[in-house]
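Participant: pasting a predicted model and its sequence here:
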Amino acid sequence: MPATFATHLLSVTTGRTETVADLTEDCAQFLARTAHGRDGLLNVFVPHATAGIAILETGAGSDDDLLTALQTLLPADDRWRHRHGSPGHGRDHVLPALVPPHATLPVVGGRLELGTWQSVCLVDTNVDNTDRQVRLSFLG
């Protein structure tokens, strides 16, 4: 059976607050349309210099804990050399070094193979950019 490649661009509005947005259902819907029961890989990529993709538990406080940890590691103050936008915006440009702009995940039988409490999340600390794009690509 020849390999299949499919891609889709999601539009995500993150708002004017730091956000961890759960994309797991979007990923599942994409795979339902494209994987057709195949095994393969799902790549999730955010083409922005100030956002990242994380695999973590959501809804039990871990998403807020991640934002708190990022605020501690990357405070929004005037220490950053990159200085346009909101105060401390330079930290947003450092975020992808800690939360990478991509994740590649296994797909088994056409379904995302995540652990029990794992979710695919967009992490966005840039309050100046409320609209994000996320590219989902399946190879299987």
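Facilitator: Cool, got the structure.

Participant: going by C-alpha atoms from here, please, whenever you check contacts or count neighbours.
Facilitator: OK.

Participant: and the one helix or strand residue 7 maps to, what other elements does it pack with?
Facilitator: According to DSSP states H and E, residue 7 maps onto strand 5-13. The elements that strand 5-13 packs onto, with contact taken as 3 or more C-alpha pairs under 8 Å, 6 or more residues apart in numbering; DSSP states H and E, are strand 131-139.

Participant: tell me how far the strand it packs on lies from the chain's centre.
Facilitator: Centroid separation for strand 131-139 versus its chain: 9 Å, with C-alpha atoms, centre = their mean, to the nearest Å.

Participant: mind listing what's buried along that strand?
Facilitator: By 16 or more other C-alpha atoms under 10 Å, the buried positions in strand 131-139 come out as 132, 134, 136, 137, 138, 139.

Participant: what about the first one, distance to residue 32?
Facilitator: What it means is residue 132. 23 Å (C-alpha to C-alpha, to the nearest Å).

Participant: and what of the third one?
Facilitator: Here the criterion is C-alpha to C-alpha. By it, residue 136 lies 13 Å from residue 32.

Participant: how about the last one?
Facilitator: Remark: distance between residue 139 and residue 32 (C-alpha to C-alpha) = 13 Å.

Participant: how close does residue 53 sit to residue 45?
Facilitator: 7 Å.

Participant: try this one side by side with the last:
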Amino acid sequence: MRQESVVLSFETPGRGFTEITQAVADWLDQTGITQGLLTLLCRHTSASLLIQENAAPAVRTDLAAWLDCLAPEGRHYRHDDEGPDDMPAHLKATLTGVNLQIPVIGGRMALGSWQGIYLAEHRAMPHHRQIAAHLIGE
């Protein structure tokens, strides 16, 4: 049994979803591990990770609109240290989660045909985000 780990860095353009599937797949390929379990952790409290459809962009648009309805910006939050999108971003990250576990089979992530890995940026401004990846297997 072997283990590999890395911290992957991404620049987000601001609120929205950045697909990171290929970057993760490229790192996985470099490890040479063909069977195992991949864990991804978003190292932030106002961004998150999702596995979501990667074919129809409307899915991400609708998801973003739904999250905005659940956690709208406004002056009704006590925590607004970094602006009106601060607390809603934390709520959205709580709802969507910051970690993923993905089986690795045959040297590839066992994602479904229409699934991609997305870094969800919940803040309005662009950010530098880090994803810690850990792979255990053989």
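Facilitator: That came through, no problem. Keep in mind the model is a prediction, meaning the values are calculated, not measured.

Participant: with distance to residue 73 of structure 1 added, can I get the buried residues of strand 131-139 of structure 1 in CSV?
Facilitator: Putting the buried residues of strand 131-139 of structure 1 into CSV (distance: C-alpha to C-alpha, whole Å) gives the following:
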residue, distance to residue 73 of structure 1
132, 23
134, 25
136, 29
137, 31
138, 33
139, 35
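
Participant: and of those residues, the nearest to residue 94 of structure 1?
Facilitator: For those, the minimum distance to residue 94 of structure 1 (C-alpha to C-alpha) is 17.3 Å, reached by residue 132.

Participant: show me what contacts the residue nearest to that closest one when sequence neighbours are not counted?
Facilitator: Spatial nearest neighbour of residue 132 of structure 1, excluding adjacent residues (C-alpha to C-alpha, 6 or more residues apart in numbering): residue 12 at 5.0 Å. Applying C-alpha atoms under 8 Å, 6 or more residues apart in numbering, we find residue 12 of structure 1 in contact with 131, 132, 133, 134.

Participant: could you check which residue of structure 2 pairs with residue 12 of structure 1?
Facilitator: Residue pairing (TM-score structural alignment): residue 12 of structure 1 is matched to residue 10 of structure 2.

Participant: so for structure 2, which residue is the most central one in space?
Facilitator: Centroid-nearest residue in structure 2, with C-alpha atoms, centre = their mean: residue 49, separated by 2.2 Å.

Participant: show me what the host helix or strand of residue 31 of structure 1 is packed against.
Facilitator: Residue 31 of structure 1 is part of helix 24-34, with elements assigned from DSSP H and E. Other elements packing on helix 24-34 of structure 1 under the criterion 3+ C-alpha pairs under 8 Å, 6+ apart are strand 111-112, strand 119-124, strand 131-139.

Participant: sec struct for residue 66 of structure 2, please.
Facilitator: helix (DSSP: H, G, I helix; E, B strand; the rest coil).

Participant: I'd guessed residue 25 of structure 2 sits against residue 109; true?
Facilitator: Yes: contact status for residue 25 of structure 2 versus residue 109: in contact at 7.3 Å, counting by C-alpha atoms under 8 Å.

Participant: follow-up on the earlier one: after the strand holding residue 7 of structure 1 comes which helix or strand?
Facilitator: strand 19-22.

Participant: mean shift between that next one and structure 2?
Facilitator: Strand 19-22 of structure 1, aligned to structure 2 and superposed, deviates on average by 0.8 Å (mean C-alpha distance after the TM-score superposition for structure 1).
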